[in-house]
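>>> pasted the sequence and its predicted model underneath.
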Amino acid sequence: MQSRMNSPAMIVPEAIQALQALGQALFASAETTSVPMRTLFLAYLRASQINGDSVCVELHSRNALAAGEKAERLLAVAAWRETPHFTDAERAALALSEAVTRFSDRTDPVQDEIYKEAARHYDEQALATLITGIATASLWNRLNVSTRQMVSVSYG
């Protein structure tokens, strides 16, 4: 398999610059709020799993590992409801990630109970960071999936 084309973000220089700046702003915001970087990566990973973006699944998994995440927890993200590996705050972030990613599945995709549970664990700045981050992950997913971006694999 090969990609249909280079990533659209890479072809439009202003787009990649804007997306990189947005990513940096989100990481900076996470550092100053109650959103641990590992939680942000878990939320990104879940959105990328739902959207079928292998490039971002690998990227967010690697970033989470580099941030100190355990492999057992990464392997359990797709089944987070059925595992004991996640805190209540992480579960709220994962539920929010699923809701924000699956807009077309429901008439009220981000239901009050999901939003309120996330707001119980994260203040407004942290919640804004999570929501913007999840939306950004989904944007990258759409760019990658529509052009069939491939993970560069090198097994030693």
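Yep, that arrived.
>>> CA only for contacts and neighbour counts going forward, please
Will do.
>>> which residues touch A92?
With CA atoms under 8 Å, 6 or more residues apart in numbering as the criterion, the residues that contact A92 are 114, 117-118, 121.
>>> and here is the other one:
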Amino acid sequence: MQSSLPKATLELVELRASQLNGCGYCVDAHTKELAAAGEPAVRINLVAAWREATVFTEAEQAALALAEEGTRLADAHQGVSDETWAQVRKHYDDDQIAALVYLVAMINAANRLLVITRTKGGSYEPGTFDSMAS
């Protein structure tokens, strides 16, 4: 995806949605992509508990909240909260917000396809999807 969002933000969002959806393949892929890009292990390991961590910027926290609420639509009973939208708007411009919304929708679709088809995690090699992104 072409976006002015930092690659780390994109991968963090995809990792968090994949964790929530129980997609082993996608958790494997996005964990390895973050590591290959030089993300510190502490940040990767704390994605699942990002609300209780000090290693994410306010902008990343807003993106992670959007990822969670956009993934757990049934839990929210109304989609993404006004508070989360306010935080997202504080840190991102319209094009970046559109990219985040698209990313959350697409990773949720990919998670569902891979979970339904029982695609297991563990064999992903970093860079596998680079040719598709260009």
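Noted; the coordinates are in hand. From a predicted model like this one, the values you see are computed outputs, not experimental measurements.
>>> circling back to that earlier point, can you pick the most crowded of the contacts of A92 of the first structure?
Of all the contacts of A92 of the first structure, the most densely surrounded is A118 (24 neighbours; neighbours counted as other CA atoms under 10 Å).
>>> in contact with the spatially most central residue of the first structure, which residues?
Against the mean C-alpha coordinate of the first structure, by CA atoms, centre = their mean, the closest residue is Y44 at 1.0 Å. Residues touching Y44 of the first structure, when contacts are defined by CA under 8 Å, 6+ apart, comprise 60, 97, 133-134, 137.
>>> start and end residues in the second structure for the top helix by length along the first structure, please.
Counting by DSSP state H, the longest helix found in the first structure is helix 124-146. Using TM-score structural alignment, helix 124-146 of the first structure lines up with residues 94-116 of the second structure.
>>> with the first structure overlaid, how far apart is the matching stretch on average?
Once fitted to the first structure, stretch 94-116 of the second structure is off its aligned match by 0.7 Å on average (mean CA distance after the TM-score superposition for the first structure).
>>> tally of neighbours for V80 of the second structure?
V80 of the second structure has 18 neighbours, counted by other CA under 10 Å.
>>> what lines up with it in the first structure?
Matched by TM-score structural alignment, V80 of the second structure corresponds to V110 in the first structure.
>>> would JSON lines of the contacts of Y44 of the first structure with neighbour count and distance to S29 of the first structure be doable?
Compiled in JSON lines, the contacts of Y44 of the first structure are given as follows (neighbours: other CA atoms under 10 Å; distance: CA to CA, whole Å):
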{"residue": "H60", "neighbour count": "23", "distance to S29 of the first structure": "18"}
{"residue": "S97", "neighbour count": "29", "distance to S29 of the first structure": "18"}
{"residue": "G133", "neighbour count": "23", "distance to S29 of the first structure": "10"}
{"residue": "I134", "neighbour count": "28", "distance to S29 of the first structure": "14"}
{"residue": "A137", "neighbour count": "26", "distance to S29 of the first structure": "16"}
